[in-house]
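Visitor: Got a predicted model here, sequence first, then my questions.
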Amino acid sequence: MSLRELPPDQQAKKSVRRWGRLYYVPLVILFVLSAVAAGTGYVVKKHIENTPPVPATPAAVSGPVSTVSHALPASCRPAVTPPAQQLWLTGKADKAESVWDAHKSDLSKDYVLGKNGYVFWNDIQAMNFSQAVGRRTLSVDEAKTWHAYLASLRDELAAQNIPFYIVVTPAKWDVYPQELPDWAQSIRGSGPLDQLLHQYPDLPIIDIRTPLRDASKTTPVYSRVNSHWTDYGAYVGWKSITDCINTTTSALGTLTVPAMNGVTTSDKNNEFAPFNITSPVPDWTTPNYEPALKPVTLTKSDGTSSFVPGDQATDMSLLPASTTTAGAATDKSALFVRDSMGNSLSIPVQQEFAQTWQVRHNFDMTVPGGLPDIPKLVAQHHPDVVILQVAERHLNFPPATK
């Protein structure tokens, strides 16, 4: 599936669904959320098909966060500047909702226009814009579902001495929050990623928002007209990921990033072209690799293999697939469980690992039993590491495991 296509989770239907509003006590220590209390429901005008409902009256949670000693060091989760206000989370959701309702005209299309030519998907895509402003948060049960699923994987892999990392690839609005429309700035609040990071620090989630924000000050890491990070954005992300892995395990040797010499900027991969929207400037950035990347043998699910250039991404539409790279940076192997944000990321991953097996995580499919059997895949392939890459917007879909 190319970047120009909407994944299955983004096919829209119009209807009305009741969602729960969660109130949180004020944030402590930067962006963290300390407790969740019951709240009332609000109406979402447009939602994705099969999006799981949030309970209208979730049970309150006041217990301590998990303290199991699996937490990654602070270097894997550099501080992220929190939104200035937290209206949705501090008992002022009605005020925030009134601002939202006052801009129905801005929210009437499948996309929302931001500042300086930035375009964001509306709630047609995984409650995207509600997540962008903190209007859509996880219920108590949803957060617990995520933790139960991810902690189970962590523990099963740890028992086999296989490193496990969760990479939440940030949404464009979490790297460029300043480009959200002016009216959204006053109601922007923390969202599901912040919830999980605070409530469950035992999960091996790598937070790469700060490195991406820093890099974006000089070079685009997301295009104005695409919700995915650019090839250069993925390169920056991989650098941050390898820094974390190198800090926390020696089992893989020292991971690296391919050498590059600047970037090329183009106007390709415009997701919003069907709406006759264009970027005011070319801003899709691609690393200039020097020396050239090594070619990759790509094997599709039907067993057919072909040589592809090293700088060619393995598109999500080809999954499940495997790759081998002669002369890769390491002789190690990786099980790479991913979504479309893994397209660009596959380029440096395939250069690093001599062997990869790549499968979709299917969280966005919301089909019970549709998730890949990761322990079974591990038993089959015996990878040296398992990397689960999840687009931030897909935190909207707690795993449907039954």
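Guide: Received it, and whenever you're ready, just let me know what you need. Numbering: from 1, shown residues only.

Visitor: contacts and neighbour counts: CA atoms only from here.
Guide: Noted.

Visitor: can you pull out the helices in the stretch 1-150 of the chain?
Guide: Residue ranges of the helices in the stretch 1-150 of the chain, as given by DSSP state H, counting those that start in this stretch, are 93-102, 128-133, 140-158.

Visitor: do the same with the stretch 151-300 of the chain
Guide: Counting by DSSP H, counting those that start in this stretch, the helices of the stretch 151-300 of the chain are 172-175, 182-185, 192-199, 209-216, 231-248.

Visitor: Quick check: which of these is buried the most?
Guide: helix 172-175 (a mean of 23; mean count of other C-alpha atoms under 10 Å).

Visitor: elements contacting it?
Guide: helix 209-216 (3 or more C-alpha pairs under 8 Å, 6 or more residues apart in numbering; DSSP states H and E).

Visitor: Recalculate using a threshold of 10 Å.
Guide: In terms of contacts (3 or more C-alpha pairs under 10 Å, 6 or more residues apart in numbering; DSSP states H and E), helix 172-175 is packed against strand 119-121, helix 128-133, helix 209-216.

Visitor: starting at the chain centroid, how far to it?
Guide: 10 Å (C-alpha atoms, centre = their mean, to the nearest Å).

Visitor: Comparison target below:
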Amino acid sequence: MTGDGLRETAPPPGRRRGALARLRYVPLILLVLAVIVATVLGVVETRSADDEKTSARTSGTAPAGPSLPAVCAPAVDQQIDVEHWRDDQLEPAAETAFARGIARSAPGHVRGRDGWLFFTDAQAKDFSQAVGRERQGPSSIARWNDYLGDMRRAAQARGGRFYVMIAPAKWDVRHDRLPTWAQRLRGTTSLDRLMQVYPELPFVDVRAALRDASEPTYSPLNSHWTDFGGYVAWQAATACLRADGVDGVDVPPITGVDVTDDRNEFAADGVSDPDEPAWTQPRLAAAHPDTTITSIATGATLQPLPGDVVDMTQLPVRTSTSGAQSSETLLVLRDSTGSALSPLWSTSFARTVQYQHPVGEMGAPVDLAAIVDRERPDVTIFTMTERYLSFDPPTS
């Protein structure tokens, strides 16, 4: 050994090192080479693909900053003190508590506080998502970034703007209504991770507005935001759009909020309709402007649902509104959460084009580039219910 570190002892003079002696270094050399190759390829992980101690960014570069004005994604306090699902010591106890709570629940719903019901995992692993037990791992998050990035480039190719508006699950906005045992288990969700790792994606985050609203924006027996919740969400979204240069769009004025019977999604699970009304609706100061709805598939003129709603079952459609706030065209990829937003979209934009997004088991393929080339939208919004983040994005 010399002063500059450990060295191999030289063989005695006149003695040749044998092949077997050299072979004992082969495993070490192979191990070093394997580590180098794995590091270069970016596949070294300490636990698994879902281990959040690894980076979701394979490039190794630092996250870029938000691409939209600050008003588009205000801070959301999730009030999570401990991450149960990524801690080797806490996770077994959390799994036991989760299994015990689910075992006491009905097949289709979990009963929360004050009569609020939440879907079980039978609906897109919904309740596991609610507490962060199920969430996208680094590779899935990277695929979502690629998918949304491709959509953004397709929308911008014709000079339009592109936005991502995830419609929050009610367990995200009203986590205070989860059962007490589930509140103790809450951890980071897929949406939070996606926004943390890729903040440069054009997110319009409406959770803070929905939580701070003057009236309830969700109801006990339905997973969607209420009509008033949609109103609040579009109010927050249009503030973002205006700050980003989309002039003139806003929510129409209202004179108050009405409360009607809740829309019970759990009747098939044996849940009776509630005694108290709980579905909030904005009371518009003026009637919705005249809007024509046309089926893209058949060319037929369609009738809106009450409240001038375009239902998901009618998609794809085009709408044309005389006297809209803006003369521009809006393209939306949406699901059922867009029902409450649809009359607001046709109030804000003279022309809308609405397709069902292709995420999930029921989603049909959508060639966004071809639609953009044909429709030339000024604004494109991808809006999707939060629980659909349990799925990987389409690959084509």
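Guide: Great, that's in hand. The structure presented is a predicted model; accordingly, all values stated were derived computationally and were not measured.

Visitor: circling back: need the helices and strands packed on helix 172-175 of the first structure in TSV with distance to Gly370 of the first structure, can you?
Guide: Output for these, formatted as TSV (distance: least, C-alpha to C-alpha, whole Å):
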stretch	distance to Gly370 of the first structure
strand 119-121	25
helix 128-133	22
helix 209-216	29
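
Visitor: Of the ones you listed, give the one that comes closest to Tyr23 of the first structure.
Guide: Closest approach to Tyr23 of the first structure among those (C-alpha to C-alpha): helix 128-133, 14.4 Å.

Visitor: Output the helices of the stretch 151-300 of the first structure as JSON lines; include the columns distance to Leu298 of the first structure.
Guide: Formatted as JSON lines, these follow (distance: least, C-alpha to C-alpha, whole Å):
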{"stretch": "helix 172-175", "distance to Leu298 of the first structure": "29"}
{"stretch": "helix 182-185", "distance to Leu298 of the first structure": "43"}
{"stretch": "helix 192-199", "distance to Leu298 of the first structure": "33"}
{"stretch": "helix 209-216", "distance to Leu298 of the first structure": "29"}
{"stretch": "helix 231-248", "distance to Leu298 of the first structure": "19"}
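
Visitor: Which one, of those, ends up nearest to Leu395 of the first structure?
Guide: In terms of C-alpha to C-alpha, the element of those nearest to Leu395 of the first structure is helix 192-199, at 6.5 Å.

Visitor: ok, now how distant is Pro277 of the second structure from Ser336 of the second structure?
Guide: Between Pro277 of the second structure and Ser336 of the second structure the computed distance is 22 Å (C-alpha to C-alpha, to the nearest Å).

Visitor: Please apply the same query to Asp378 of the second structure.
Guide: Asp378 of the second structure is 23 Å from Ser336 of the second structure, by C-alpha to C-alpha.

Visitor: what does Glu386 of the second structure give?
Guide: Taking C-alpha to C-alpha, one finds Glu386 of the second structure at 12 Å from Ser336 of the second structure.

Visitor: out of those two, which sits in the more crowded spot?
Guide: Under the criterion of other C-alpha atoms under 10 Å, the comparison of Glu386 of the second structure against Ser336 puts Glu386 first, with 22 against 16.

Visitor: okay but that one is in contact with Phe127, surely?
Guide: No. Using C-alpha atoms under 10 Å, Glu386 of the second structure is not in contact with Phe127, being 12.0 Å away.

Visitor: contacting residues for the residue lying closest to Val68 of the first structure once chain neighbours are set aside?
Guide: In space, and not counting its chain neighbours, Val68 of the first structure is closest to Asp202: 5.5 Å by C-alpha to C-alpha, 6 or more residues apart in numbering. By C-alpha atoms under 10 Å, 6 or more residues apart in numbering, the residues touching Asp202 of the first structure are 65-72, 147, 151, 154, 196.

Visitor: Need the counterpart of Asp202 of the first structure in the second structure.
Guide: Superposed on the second structure with TM-score structural alignment, Asp202 of the first structure falls opposite Glu200.
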